[in-house]
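Undergrad: Please work out how this folds:
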Amino acid sequence: MTRIWINRAGPSRVHAMRMLRNNPDGHPVIIHATRTNSSNPSQMFCDVPGWEPGGEASDEEYGQFVVDYVRDHGIRVIIPTARMAALSARTEDLAALGCTVMASSYEVSSTADSKTETYALARDLGIPVPPHHLVYDSVQFRDAVMQLRSQGYIACVKPDTGWAASSFRIIEDGATDLRALLTSARPVVDMETYATALVKARQQGERIPGLIVMPFLEEPEVSVDVLSTPQGQPLVTVPRAKSGWYREFREDRKVINIAHRLVKGFPLGYLSNVQMRYLHGEPVLLEVNPRASAGTFHTEGAGVNLYWEAVKVALGMEVSVRPQLGGRVFLTEEARMVPALPR
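TA: Coordinates of the predicted model:
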């Protein structure tokens, strides 16, 4: 019986729990999942739900919480969702307790958390990256947008660190005209609205995070899930291109080579995800996630259970699966019964 802990487990990790329970080796597991609140779906589908500290906890405080939790519950493997730096900093302490964190080193996790630092490393590795500008105020922001426009690009903006999906915006003037309001919502904002928000934030003493301004890159977006050794040697690679409701498993050697060079160059251990889009018809790096992506479960369509194979790596077991590329999967919504909330 192997006890596996998924920290900061969100709804997408419910799929991970299913895959781990239904692992092809029939290996028994007990799945712990912690969250800052008890209403998250992950708390209803794991075997042992639990609480964890939120963003108010420092890396040191969170790391100590992790060590205590592992000691108290006999955890063998941690599948991290967040607080990568805090977890990576305590890998030796956790190893002494017989627990493996499926995470890269502290230095690697910190570098991967910054898109500009990731781009600098990628450039040193000879990997193509998009033109980009790191800005901290309205003047720098306007200058960056205008420079990209002068080069024929549509600009977009997102935070340099952290998960940027919800903060991503395409910069389009006239974004709130009637035609835009009568079509499907897009994450757009005009340049002056964004710049004004930066000015107000500065006046009110708010902290402005580093923002990366870059071209809005061409489709498709390709997300490459890679399982590797702790030293960054790729073992299983599944590229999946987004195409509406479909995910296509493409055997694209350019994309696969870029992902492998990044995984080896960082190096990234266990599960990681490399995202790419296209610039002038060629793939360029979008970002790197040193963790399992939310869509890792899509790779079941390529005939691999990546979550279980990653746990096998953490347990020192051999991995020999090969993905079946060339097919595609169709994404659907699924309704699941859950226990009634207490009145």
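Undergrad: switch to C-alpha atoms for all contacts and neighbour counts from now on
TA: Fine.
Undergrad: Check which helices and strands the host helix or strand of residue 112 is in contact with.
TA: Counting by DSSP states H and E, the element that carries residue 112 is helix 106-113. If you count contacts as 3 or more CA pairs under 8 Å, 6 or more residues apart in numbering; DSSP states H and E, helix 106-113 packs onto helix 84-88, helix 115-124, strand 282-289.
Undergrad: and residue 184, which of the ones you listed is closest to it?
TA: Residue 184 lies closest to strand 282-289 among these, at 24.4 Å (CA to CA).
Undergrad: to compare against the first, here's another:
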Amino acid sequence: MRVWFNRSFSSVHTAIELIRQADREGRFTILHTNPNPKSPVARLAHEFQSEPTGLATADYIDWCVAFCREQRVDIFVPGREATAIAGAHARFEAVGTRVQSAASEAALQLIHDKARFYAETDLPAAPVAEFRHFEDAAGFEAAYDGLRRRHAKLCVKPSHSIYGLGFAVLDEERNSAELLMAGAEYHVSLGDFRAGLEKLGTFRSMLLMEFLEGREYSVDCVGDGGRLVTAVVRRKSGQAGAGQRIDQRADILQATAQLCASHGLNGIFNVQFREAGGKPRLLEINPRMSGGIGMACVAGPNLPYISLRGFADGYDGLEITPVRDGIRVAELARAVELA
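TA: A predicted model of the protein is given here:
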């Protein structure tokens, strides 16, 4: 079977490597496209081709459909433009290609809009942090006045973002220079932030939220159209170099299964939680592979291979390695030669 991974996040390298390790029968021929011919993934895939840049979404989908037809792609695992591609499955089916989208187009749009996602989420096992939405300085002040009365520490982040870009804890004591000198990452001076909002006028949609002080958990999952097939829970450490602990907490797995069912999640996805008062609270769903997918797979299940093999043949009867709960894992960088 010919399987295409288009341009995606850096974790696609790990995913393809894990699939090739597990595919002892040689069933899958992996294709990868990227605008950068020096991408390390170009050496790892069975076949590599360049991908166009600068195309509008509709034009890019046209290119993808043509690529699938010309390259006889059986399964397409989209990274770039994954949300729009999820709404075009019929076009790909017409040329003989099945698309493994993480969810429907509507579900992906909801997941990516954190303000709407938080407002609509009902998850008693791991409720979202209390939040307010704002788009101007006056909206921030109203939100701050309401939340600060109930929470000692608040944070901000954009409604639409990846990799935690734009997230910051509001520091009420120090200015920006003091925070810089202290090396306080992901912190912003409340006074400087307020002054900046006044100068901006209006800006992109933002969230003001209670800051959750507890430990963070990252759950790497495989779903089958809303059924949680398997999941690995990684508990992150606050100590540099200490790695992460595999911690298969029943309450976190229960919350993850509920989210999978509620949003019809499919293939590989990731869910982030953080503790408050010893109870998990939902941070977000990432409808894609996480950067830590390799660490999760050290614990047993080869998630990229399970996801692809299950999508190709069905999950019934698929042997899934049990998770080695309690082990500590880490990820090491390695150097490679580029072609």
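Undergrad: From residue 43 of structure 1, how far off is the equivalent of residue 152 of structure 2 over in structure 1?
TA: Aligned against structure 1 by TM-score structural alignment, residue 152 of structure 2 finds its counterpart in residue 153. Per CA to CA, to the nearest Å, residue 153 of structure 1 is found 44 Å from residue 43 of structure 1.
Undergrad: neighbour-wise, which of these two wins?
TA: residue 43 (22 against 15; other CA atoms under 10 Å).
Undergrad: residues near residue 334 of structure 1, how many?
TA: Residue 334 of structure 1 - counted by other CA under 10 Å - has 5 other residues nearby.
Undergrad: Just to be sure, it is in a helix?
TA: No. Residue 334 of structure 1 is assigned coil when assessed by DSSP: H, G, I helix; E, B strand; the rest coil, not a helix.
Undergrad: so who does it touch?
TA: Taking CA atoms under 8 Å, 6 or more residues apart in numbering, we find residue 334 of structure 1 in contact with no residue.
Undergrad: What's the match for residue 207 of structure 2 in structure 1?
TA: Match for residue 207 of structure 2 (TM-score structural alignment): residue 212.
Undergrad: host element of that match?
TA: strand 211-215.
Undergrad: That strand vs structure 2, mean deviation?
TA: Following superposition, strand 211-215 of structure 1 is found to deviate from structure 2 by 1.2 Å on average (mean CA distance after the TM-score superposition for structure 1).
Undergrad: Summarise which helices and strands that strand is packed against.
TA: If you count contacts as 3+ CA pairs under 8 Å, 6+ apart, strand 211-215 of structure 1 packs onto strand 133-135, helix 138-150, strand 155-159.
Undergrad: mean shift between the longest one and structure 2?
TA: Comparison of helix 138-150 of structure 1 with structure 2 after fitting gives an average deviation of 2.5 Å (mean CA distance after the TM-score superposition for structure 1).
Undergrad: ok, now the last one?
TA: Once the two models are superposed, strand 155-159 of structure 1 sits on average 1.4 Å from its counterpart in structure 2 (mean CA distance after the TM-score superposition for structure 1).
Undergrad: quick check: angle from that strand to strand 211-215?
TA: 150 degrees (axes from the mean of the first three to the mean of the last three CA atoms, to 10 degrees).
Undergrad: Tell me the spacing between the residue nearest the centre of structure 2 and residue 117 of structure 2.
TA: The residue lying closest to the centre of structure 2 (CA atoms, centre = their mean) is residue 286, at 2.7 Å. Applying CA to CA, the value for residue 286 of structure 2 to residue 117 of structure 2 is 12 Å.
Undergrad: Mutual contacts of these two, please.
TA: Common neighbours of residue 286 of structure 2 and residue 117 (CA under 8 Å, 6+ apart) are residue 111.
Undergrad: check contacts around residue 260 of structure 1.
TA: Counted by CA under 8 Å, 6+ apart, residue 260 of structure 1 has contacts residue 234.
Undergrad: Just to check, residue 329 of structure 2 is in contact with residue 237?
TA: No. Residue 329 of structure 2 is not in contact with residue 237 according to CA atoms under 8 Å; the separation is 10.7 Å.
Undergrad: So if I had to pick from those two, which one is more boxed in?
TA: residue 329 (19 against 14).
Undergrad: what's the matching residue for that one over in structure 1?
TA: Using TM-score structural alignment, residue 329 of structure 2 pairs with residue 330 in structure 1.
Undergrad: Its match contacts residue 248, correct?
TA: No. Taking contacts as CA under 8 Å, residue 330 of structure 1 lies outside contact range of residue 248: 9.0 Å.
Undergrad: Pick the most buried one from the helices and strands packed on strand 211-215 of structure 1.
TA: Ranked by mean neighbour count, those are led by strand 155-159 with a mean of 23 (mean count of other CA atoms under 10 Å).
Undergrad: What is the burial count for residue 196 of structure 1?
TA: Residue 196 of structure 1, neighbours per other CA under 10 Å, totals 13.
Undergrad: ugh, wrong one, residue 18 of structure 2
TA: By the measure other CA under 10 Å, the count of residues near residue 18 of structure 2 is 18.
Undergrad: How about residue 50 of structure 1?
TA: For residue 50 of structure 1, using other CA under 10 Å, the count is 18.
Undergrad: Look at it and give its secondary structure.
TA: Secondary structure, three-state DSSP: residue 50 of structure 1 is strand.
Undergrad: ok, the residue lying closest to it once chain neighbours are set aside - contacts?
TA: Excluding its sequence neighbours, the residue lying closest to residue 50 of structure 1 (CA to CA, 6 or more residues apart in numbering) is residue 34, at 4.4 Å. Residue 34 of structure 1 makes contact with 5, 6, 7, 8, 9, 43, 49, 50, 51, 52, according to CA under 8 Å, 6+ apart.
Undergrad: For residue 132 of structure 2, see how far away residue 182 of structure 2 is.
TA: 29 Å.
Undergrad: now do residue 239 of structure 2
TA: Computed as CA to CA, the residue 239 of structure 2 to residue 132 of structure 2 distance reads 31 Å.
Undergrad: circling back to that earlier point, can you tell me how far the match of residue 152 of structure 2 sits from residue 283 of structure 1?
TA: 16 Å.
Undergrad: now swap in residue 41 of structure 1 and tell me
TA: Counting by CA to CA, the separation of residue 41 of structure 1 from residue 283 of structure 1 is 36 Å.
Undergrad: the more surrounded of those two?
TA: Using other CA under 10 Å as the criterion, residue 41 of structure 1 and residue 283 rank with residue 283 on top: 24 against 17.
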